[in-house]
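[1] Quick one, fold the following:
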Amino acid sequence: MLEAVSHDRQDAANESSDTAARQAYTVDQALASAGKRYRERSRAAASKARNGTALVIALLLSGFAWSFWRTQRARLLAEGSAAAHRQLAAENAKNALTDPLTGLANRRALLRDLEGVVAGDGDLTVLVLFDLDGFKLYNDTFGHPAGDALLARLGGRLDAATAGRGVAYRLGGDEFCLLAQVSDEADALTLASTAQVALTESGPGFAIGSSYGAALLPAEAASVTEALTLVDTRLYLQKGNGRVPASQQAADVLVTVLNERDSELGRHSHTVASLAGRVATAYELPSVEVKRIRLAAEVHDIGKAAIPDAILTKTEPLDDVERDFLRRHPLIAERVAMAAPALAPTAELLRGHQEHYDGTGYPDSLTADQIPMGARIIAACHAFDLLTHDHPGPGRSVGAALAHLRREAGTRFDPGVVERLAEVVGNQHGFVRLADPADLIDPTQPTR
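    This is a model prediction of the structure:
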């Protein structure tokens, strides 16, 4: 019995031990499983952490790369735009100085280049102005497109013929120009002839040639306007087609104005111009200077258009106020000439024609050689004509007038000019007698 009890107790004890073992195992398994899950979650968490940092770095690198690309692209676009603007500006500047039909330099370029030539003391330079002969008939016969094509061909030939020597220009219409450095006058003529040959073309029903006028710079012109006026005048002297130069047209207009104001002023202007031209020729001055003096003499009284008749026609001596008013007329004449480019070369002669050889004249009190030669010639011819015609007082003989001029030679007038004038009028009128003292005019009064 006791054994049975003992066995029962043993069985109960074994059963409890098994239960405890199973419970311990279960706990161990649960702990092992929890540890495994913890380690797995730890590894996952670590992996996520590592992946997150890489993602952040990747995003930062991507953002930097995008920003760098955008910056570089903007820089390249800006540089390209600036280059395009520079190229466009350069093209615009070139186009502003280029004739679109021929590709030659244009009038604006010529004026710019001439400024440097006339203002400097550099190498001798020839300016040649060309005008085509027969172009109008060609244009009318074959049409404007054919005329434009002809101008383009001739422009190309002119450029090729003068390459390396100078610059060829098209000024508009059928006018071309050449500006080139030369060694002397003979070299200038050779170059001008070469260019003239280039501006020729002939074919069935047409023949195109050219005429030209040339000037050596800076020796023959002190300004751009004077240079262009000079070659224009020489061009149409050579052309001989009856076209009157712009300078003469302007002078004719002004003389007509004077003549309408007072017919005597018109007559006086023509007479003084004729005398001055002959005296200048007697000095053997260059033909262009003779023409300039004659032109100035023709309009020397234009300033009197602004002087009241009461002063111009007054027979009594002028008072101080009237005298000062009259003495404005050389300055007025100068302003009129400067307002008309074709007359601008005459301006200094118009201003100086009332100066006296001894410095007592007006408006600048110049003396002797300070007074331009042309102005000295005009002054003597002006006084001579007033002395020999009935304006404003009784006319005097040629001899009396010359005697008066000789008395004032060295004071009012250039002695050399007086003698050249005497030669000119002596040859025209024959023997001239000396004057009586009564023939002399009051030297204190300005000549009117």
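
[2] contacts, neighbours, all on C-alpha from now
    OK.

[3] Which element, helix or strand, includes Val128?
    Using DSSP states H and E, Val128 maps to strand 125-133.

[4] what comes up buried for that strand?
    Residues of strand 125-133 classed as buried: Thr125, Val126, Leu127, Val128, Leu129, Phe130, Asp131, Leu132, Asp133 (neighbour count, 16 or more other Cα atoms under 10 Å).

[5] Relative to Gly203, how far out is the fourth one?
    It refers to Val128. Using Cα to Cα, to the nearest Å, Val128 is found at 26 Å from Gly203.

[6] got it, and the first one?
    Separation of Thr125 from Gly203 (Cα to Cα) stands at 35 Å.

[7] Just the angle for whichever strand or helix holds Val231 relative to strand 125-133, thanks.
    When elements are assigned from DSSP H and E, Val231 belongs to helix 224-239. Between the axes of helix 224-239 and strand 125-133, defined by axes from the mean of the first three to the mean of the last three Cα atoms, to 10 degrees, the angle is 50 degrees.

[8] starting at the chain centroid, how far to the strand holding Val128?
    The chain centre lies 18 Å from the centre of strand 125-133; the measure is Cα atoms, centre = their mean, to the nearest Å.

[9] mind listing what Ala339 touches?
    Not one residue lies near Ala339 by Cα atoms under 8 Å, 6 or more residues apart in numbering.

[10] Leu59 now?
    Taking Cα under 8 Å, 6+ apart, we find Leu59 in contact with no residue.

[11] Next, the structure of the following sequence, for comparison with the previous one:
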Amino acid sequence: MSKKVYIRTFGCQMNQADTEIITALLLDEGYAMAGSEDEADLIVLNTCAVRENAVEKILNQLDQLRAKKRRRPELLVGVIGCVPQYFREKLFAMAEGIDFLAGPDTYRELPGMIVRASQGRRPADFTHSIHETYAEIEPARPSGTGAFVPVMRGCNNMCAFCVVPFTRGRERSRPLRSVLDDVSRLASSGCREITLLGQNVNSYHDALNDCRFPELLEQVGLAAPDLRVRFTTSHPKDISPDLVRVIATTDNICNSIHLPVQSGSSRILSMMNRGHTREEYLDKIRMIRDAIPGVTLSTDLIAGFCGETLDDHRQTISLMEEVRFDFAYMFHYSVRPGTPAAKSLDDDVAKEEKKRRLAEIIELQNRISAECHAADIGSVVEVLVESESKRSSDMLMGRTKTNRVVVFGRKGSEPGDLVKVRILSATSATLLGEQA
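    Here you go, the predicted structure:
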């Protein structure tokens, strides 16, 4: 009988894509996928270290798994991804019951590590590889309307607050041909939407073909004209007029851009080592909106970074009011040991003040999002159906090309359909409507 593995994924879309690669590798080794942890012979936690609470989630999960291992001593538990890469072997001492550890570039070694773990040897591998992209592995993707397509790994930016360069290593890009072959397979399999992934997709460079991200995006759009194409994430300092032109002129590339700003203060942006000023960011926003009418923009924001004054915070508030982001990921700053900020800057904003500033940012963003969504009331939008609504099987959920979530009555439609929906009402998170 095949042994069963259950993989629990934490964090970003790149981690979800990595789980699909890991699944393919383990299926090739004869494993079957378990429906739950209780059915599994092997439990793998694929982890994220970007936020402090993300690490706490992993440690809490491991604490809960201790009871399972006491009842079933033969159960193996592995922790892979960014958390073990960040903490390395000391993670063994931080949580009981871990049988092996693996970083993001070592997934090919998992079968051998699992064998050694079953022998009680507790292996760990944190090797970084400047060449590893897993390009030739066909991911074991779940069925659905959309799919992630990683195009590069790692990050060369050294933002002061960020652990990604340490956990995922240097940038390396997947060959153009590999990406296009993957897209072609997805198009023929019935997929309706793909998202190109990278820590900073703007840095994509297939040196052999001298292909940069604007050319890659254009070729993907032309190769699969019936698929919606999205991408994430862009760095403000690297987004270019060429990329914006491709989005504006290629019909199936969605007109929504995630452009993390983190702060509205040039002084704080400099301390963060972001590589651009407030004014330069706003110039990029104007360039995008001039070229792509109706584009929606989302962002990341950090409240209470080292040295942030009330004036710096107010500049973030004013930038939000000027840009009017459709959506934002919002956090208060937490120190990540080993990052440039942890080494050279004082975390001098009190936690309660961080929370107060974050609450103000969230309140403002909720108001702006509600106003942006309210502007769609009465319009008819095209929606790609993704799934049933979580609240009712009589309702469906999908997204517009501008990445707005729409919930509407079923009327015979199914996931994967493109439908016209008349918007009747809106909240800060969702558009509500009926099929037109």
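
[12] TM-score for these two?
    For these two chains in superposition, a TM-score of 0.26 is obtained (TM-score structural alignment, normalised by the length of the second structure); 183 aligned residues with a Cα RMSD of 7.0 Å.

[13] same for the helix or strand that comes right after the helix holding Val231 of the first structure, what does it pack against?
    For helix 224-239 of the first structure, the following helix or strand on the C-terminal side (DSSP H and E) is helix 246-261. In terms of contacts (3 or more Cα pairs under 8 Å, 6 or more residues apart in numbering; DSSP states H and E), helix 246-261 of the first structure is packed against helix 263-282, helix 287-298.

[14] Report the angle between helix 246-261 of the first structure and helix 224-239.
    Going by the same axes, to 10 degrees, helix 246-261 of the first structure makes 100 degrees with helix 224-239.

[15] For helix 246-261 of the first structure, what is the distance to the chain centroid?
    Offset of helix 246-261 of the first structure from its chain centre (Cα atoms, centre = their mean): 28 Å.

[16] tell me which residues of that helix are tucked away?
    Residues of helix 246-261 of the first structure classed as buried: Ala246, Ser247, Gln248, Ala250, Ala251, Leu254, Val255, Val257, Leu258, Asn259 (neighbour count, 16+ other Cα under 10 Å).

[17] Would you format the residues you listed as a markdown table with distance to Thr271 of the first structure included?
    Output for the buried residues of helix 246-261 of the first structure, formatted as a markdown table (distance: Cα to Cα, whole Å):
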| residue | distance to Thr271 of the first structure |
| --- | --- |
| Ala246 | 21 |
| Ser247 | 18 |
| Gln248 | 16 |
| Ala250 | 18 |
| Ala251 | 14 |
| Leu254 | 15 |
| Val255 | 12 |
| Val257 | 16 |
| Leu258 | 14 |
| Asn259 | 13 |
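
[18] Considering those residues, which is situated nearest to Asp140 of the first structure?
    Comparing these against Asp140 of the first structure with Cα to Cα places Ala246 closest, at 25.1 Å.

[19] tell me which element Arg289 of the second structure falls in.
    helix 278-291.

[20] helix or strand right after that helix?
    strand 296-303.

[21] Which elements pack onto that following strand?
    Judged by 3+ Cα pairs under 8 Å, 6+ apart, strand 296-303 of the second structure is in contact with strand 256-258, strand 327-332, helix 351-374.

[22] Which parts of the second one count as buried, going by neighbours?
    By neighbour count, with 16+ other Cα under 10 Å as the criterion, the buried positions of strand 327-332 of the second structure are Phe327, Ala328, Met330, Phe331, His332.

[23] so how far is Pro150 of the second structure from the second one?
    When distances are taken as Cα to Cα, Ala328 of the second structure and Pro150 of the second structure turn out to be 22 Å apart.

[24] Please apply the same query to Ile285 of the second structure.
    Per Cα to Cα, Ile285 of the second structure is found 26 Å from Pro150 of the second structure.

[25] which one of these two has more residues nearby?
    It is Pro150, of Ile285 of the second structure and Pro150, that has more neighbours when counted by other Cα atoms under 10 Å, with 25 against 15.

[26] Might one say that the more buried one is in contact with Asn15?
    No. Here Pro150 of the second structure does not reach Asn15: they are 10.2 Å apart, not a contact under Cα atoms under 8 Å.

[27] hmm, back to that, can you point out the buried residues in the helix holding Arg289 of the second structure?
    Here helix 278-291 of the second structure shows Arg278, Tyr281, Leu282, Lys284, Ile288 as buried, counting by 16+ other Cα under 10 Å.

[28] tell me what that helix is packed against?
    So helix 278-291 of the second structure, by 3+ Cα pairs under 8 Å, 6+ apart, packs with helix 241-249, helix 266-272.

[29] okay, the angle between that helix and strand 296-303?
    Using the same axes, to 10 degrees: helix 278-291 of the second structure against strand 296-303 is 160 degrees.

[30] which one's the longest strand in the first structure?
    Taking DSSP state E as the criterion, the first structure has its longest strand at strand 206-217.

[31] ok, the closest residue to Glu218 of the second structure other than its chain neighbours - contacts?
    Nearest residue to Glu218 of the second structure, sequence neighbours excluded (Cα to Cα, 6 or more residues apart in numbering): Val246, at 6.0 Å. With contact set as Cα under 8 Å, 6+ apart, Val246 of the second structure has these partners: Pro214, Leu217, Glu218.
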